[in-house]
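S.K.: One predicted model, sequence on top.
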Amino acid sequence: MRIAMVTDAWTPQRNGVVRVLSSLISGLDSMGHTVKVMEPSAFASIPCPSYPEIPLALFPKSKLAAMLDEFRPDAVHLATEGPLGWAGRAWCLRHKLPFTTAYHTKFPEYVQARTKVPLSWPYAVMRRFHGKAAATLCPSPSVFRELRQRGFGGAVEWSHGVDSETFRPQGKDFFDLPRPIFMYVGRVAVEKNLPAFLGLDLPGTKVVVGDGPARAGLMKCFPDVHFRIVDGDAQLSAAFSAADVFVFPSLTDTFGLVMLEALASGVPVAAFPVTGPLDVIGDAPVGILSHDLKAAALQALHLDPGECRRHAARFSWVRVASEFLGHLRPIMR
């Protein structure tokens, strides 16, 4: 099958959406499918406000239409709701062709956090974008239920996976810091709710691995926290493995792929009992979910690393790719 993957998020960006899409595409390639990624580097662009590392394609409609016409896809998937996603949607609607979408990010909550507009406004925009899709893929059961309740009639359950060969237990010597090490990995941005973790009175050391618009401000506010940036998956996987507990303070993630990467590395998770952690951890003995994040972090120290690794193995990218194919709507010519 020839699959057009239209996305505003792609390399060299470092975020969960790019990780999911690149892993998914690798799986589809290995199954014999041809995937054409249509992403911002092929277009004139401007930096996204408050996220300058994310380019937004300028007036991509005509060029993207030409790319889709030339590729002649058997199926079209719109992975994001940015300028390219809207341009891909317009092409499909103009030609009366089916397409699927995905709900990777809680943009309404992010917009509200920055602008204080009523949450109903950005959700109305999201319903418009996804409303014509044959299916909107939801990365977790919690997101599926939330979107159904908000009137997204095409929402379907999907899942995410983890590369358990890259992310694996490999010792604790990557950091030479007092233990225990409580670590967060991911974008350093306001929506990640990092002060809820960084302000905790915990023994040992708190470490943040990642970059983002809030990093400089948080470094000033929390001088006792160690902030690191790693280069590539080899260093990233070593950093995961070196932690004693992975702390995930976000209240707005749709899944939280980094929790799976920590678990595959044999590191238990401490998080709030919200969408994402409830889906990745649930009631499995691999993490502690509590509104008291400090208590959760301390209790997680006593969980079995081997059980964490076995739990992560249930989330296979092969299964994710197969589910994705099942949700696609082939174009009948």
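M.R.: Structure's in. What do you need?
S.K.: C-alpha from now on. contacts and neighbour counts both.
M.R.: OK.
S.K.: Would you map the strands across this protein?
M.R.: With strands called from DSSP state E, the chain shows them at 2-6, 34-38, 45-48, 51-57, 75-78, 100-102, 135-138, 155-157, 181-185, 205-209, 226-228, 245-248, 269-271, 287-289.
S.K.: I'd like those strands as JSON lines, with distance to residue 109 appended.
M.R.: Converted to JSON lines, those look like this (distance: least, CA to CA, whole Å):
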{"stretch": "strand 2-6", "distance to residue 109": "23"}
{"stretch": "strand 34-38", "distance to residue 109": "27"}
{"stretch": "strand 45-48", "distance to residue 109": "17"}
{"stretch": "strand 51-57", "distance to residue 109": "16"}
{"stretch": "strand 75-78", "distance to residue 109": "21"}
{"stretch": "strand 100-102", "distance to residue 109": "17"}
{"stretch": "strand 135-138", "distance to residue 109": "16"}
{"stretch": "strand 155-157", "distance to residue 109": "18"}
{"stretch": "strand 181-185", "distance to residue 109": "21"}
{"stretch": "strand 205-209", "distance to residue 109": "23"}
{"stretch": "strand 226-228", "distance to residue 109": "26"}
{"stretch": "strand 245-248", "distance to residue 109": "17"}
{"stretch": "strand 269-271", "distance to residue 109": "19"}
{"stretch": "strand 287-289", "distance to residue 109": "21"}
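S.K.: Pasting the second one now:
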Amino acid sequence: MRLLIVTDAWHPQVNGVVRTLDTVAREAAAAGHTVGVISPDLFRSIPMPGYGEIRLALVPRRRLARMIEHFAPDAIHIATEGPLGWAARRYCLKRGLPFTTAYHTRFPEYVKARFGVPLPITYAIVRRFHRPSRALMVATRTLHGELAARGFGNLRAWSRGVDLERFTPGPKDLLPDLPRPIFTYVGRLAVEKNIDAFLALDLPGSKLVVGDGPEMARLKAAYPGVHFAGARHGDDLVAHFRAGDVFVFPSKTDTFGLVMLEALACGLPVAAYPVPGPQDVLGPGVGVMDEDLGAACRRALALDPAACRAYALDFTWAATTAQFVGNIAPFEQDWPARGLPAPRHAARIPHQPAEFNRRR
């Protein structure tokens, strides 16, 4: 089918949402579907307050409508609750078109952490956004239960995967000057990630932080003994995973925690709090969850790296994509606008360039 994904999170952002959507789009295209993506870089945009690297589309409604009609999808998935997500939702409701959504981010908790907005207010807005969705996809059973208790409906499971060919165990010779053991954090440096809880710990060896974000300058000033590697990508990122001995996941607000799977695939045991996300992802022998994060870090040193790798092998992107496609709600009628002339900016088809070029 022709599947259109509308998302406020896309490249050049580096986060679990973008990695998930990009990989699922590739896997779906490989399975024979035509996948289009509408994202903020196709519109005039402004930086999101507090997250300058995240762009928010300005007044996207009319151009978005033209892009949707030009792509002529068989199904629409609205991935995020940002300006593009709301505009796509309005478009579908006005025309009686079914659509699906996903709960990637604990948006109410993030808004409370950064701006102090009470949770009931933000949850009411987010609940309204997802109410018409034919399937609200969630990554874990814990999140399913939480959202159901808050009045969300049409919940469907959509797990996550890891690139098992890229994220593999390997040599630990990247940072020879750092005393071992090396406790590693990989991810955004933002207040909701609770990174201070890790960096303030009294642990043996070294602490390694890989990533960038609005908290970078403050954290570097507050913890001069920590090695900050900045943002890393591709094989360089994998090498930094491999360099560690334990992966530390201090967040209490993530819906899943894709980086935990990447760490496990590289043979790193995980230390985390016993909260949703780690409780759903980690299994016996591959992670330690404790309210005392320092104790979890020290105990994780005794876990077997080979067991971590073996555990990660069950999380494939092919299975994740099949689950996603199974949740999609195709239109019952044929699309009425096929053959329209291309708008100034068409929805990209990043994984089928020949089709994209023909339609432009």
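M.R.: In hand now; what should we look at? Predicted, not measured: the structure shown is a model, and the values here were computed from it.
S.K.: For the two chains, what TM-score is obtained?
M.R.: Taking TM-score structural alignment, normalised by the length of the first structure as the basis, the two superposed chains have a TM-score of 0.99; 332 aligned residues with a CA RMSD of 0.7 Å.
S.K.: sorry, back to before: kindly reformat the strands of the first structure as a markdown table containing mean neighbour count and distance to residue 195 of the first structure.
M.R.: Shown next, in a markdown table, are the strands of the first structure (neighbours: other CA atoms under 10 Å; distance: least, CA to CA, whole Å):
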| stretch | mean neighbour count | distance to residue 195 of the first structure |
| --- | --- | --- |
| strand 2-6 | 22 | 34 |
| strand 34-38 | 18 | 36 |
| strand 45-48 | 14 | 24 |
| strand 51-57 | 18 | 19 |
| strand 75-78 | 26 | 33 |
| strand 100-102 | 24 | 29 |
| strand 135-138 | 26 | 28 |
| strand 155-157 | 21 | 31 |
| strand 181-185 | 25 | 11 |
| strand 205-209 | 21 | 11 |
| strand 226-228 | 15 | 13 |
| strand 245-248 | 30 | 11 |
| strand 269-271 | 30 | 13 |
| strand 287-289 | 27 | 17 |
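S.K.: And those strands: which comes nearest residue 110 of the first structure?
M.R.: When the strands of the first structure are compared by CA to CA, strand 51-57 sits nearest residue 110 of the first structure, at 11.9 Å.
S.K.: Who are the packing partners of the closest one?
M.R.: strand 45-48, helix 83-94 (3 or more CA pairs under 8 Å, 6 or more residues apart in numbering; DSSP states H and E).
S.K.: how close does the spatially closest residue to residue 118 of the first structure that is not a sequence neighbour sit to residue 123 of the first structure?
M.R.: Of all residues not flanking residue 118 of the first structure in the chain, residue 112 sits nearest, at 6.7 Å (CA to CA, 6 or more residues apart in numbering). Going from residue 112 of the first structure to residue 123 of the first structure by CA to CA, to the nearest Å gives 10 Å.
S.K.: out of those two, which sits in the busier spot?
M.R.: residue 123 (20 against 16; other CA atoms under 10 Å).
S.K.: can you pull the contacts of that one?
M.R.: With contact set as CA atoms under 8 Å, 6 or more residues apart in numbering, residue 123 of the first structure has these partners: residue 108.
S.K.: That one -> the second structure?
M.R.: Structural alignment (TM-score structural alignment) places residue 123 of the first structure against residue 123 in the second structure.
S.K.: show me what contacts the nearest residue to residue 242 of the first structure once chain neighbours are set aside?
M.R.: Distances taken as CA to CA, 6+ apart put residue 172 closest to residue 242 of the first structure, at 3.9 Å, once the chain neighbours are dropped. The neighbourhood of residue 172 of the first structure, defined by CA under 8 Å, 6+ apart, consists of 241-243.
S.K.: could you dump these to JSON lines with neighbour count and distance to residue 147 of the first structure?
M.R.: Shown next, in JSON lines, are those (neighbours: other CA atoms under 10 Å; distance: CA to CA, whole Å):
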{"residue": "241", "neighbour count": "27", "distance to residue 147 of the first structure": "34"}
{"residue": "242", "neighbour count": "25", "distance to residue 147 of the first structure": "37"}
{"residue": "243", "neighbour count": "28", "distance to residue 147 of the first structure": "34"}
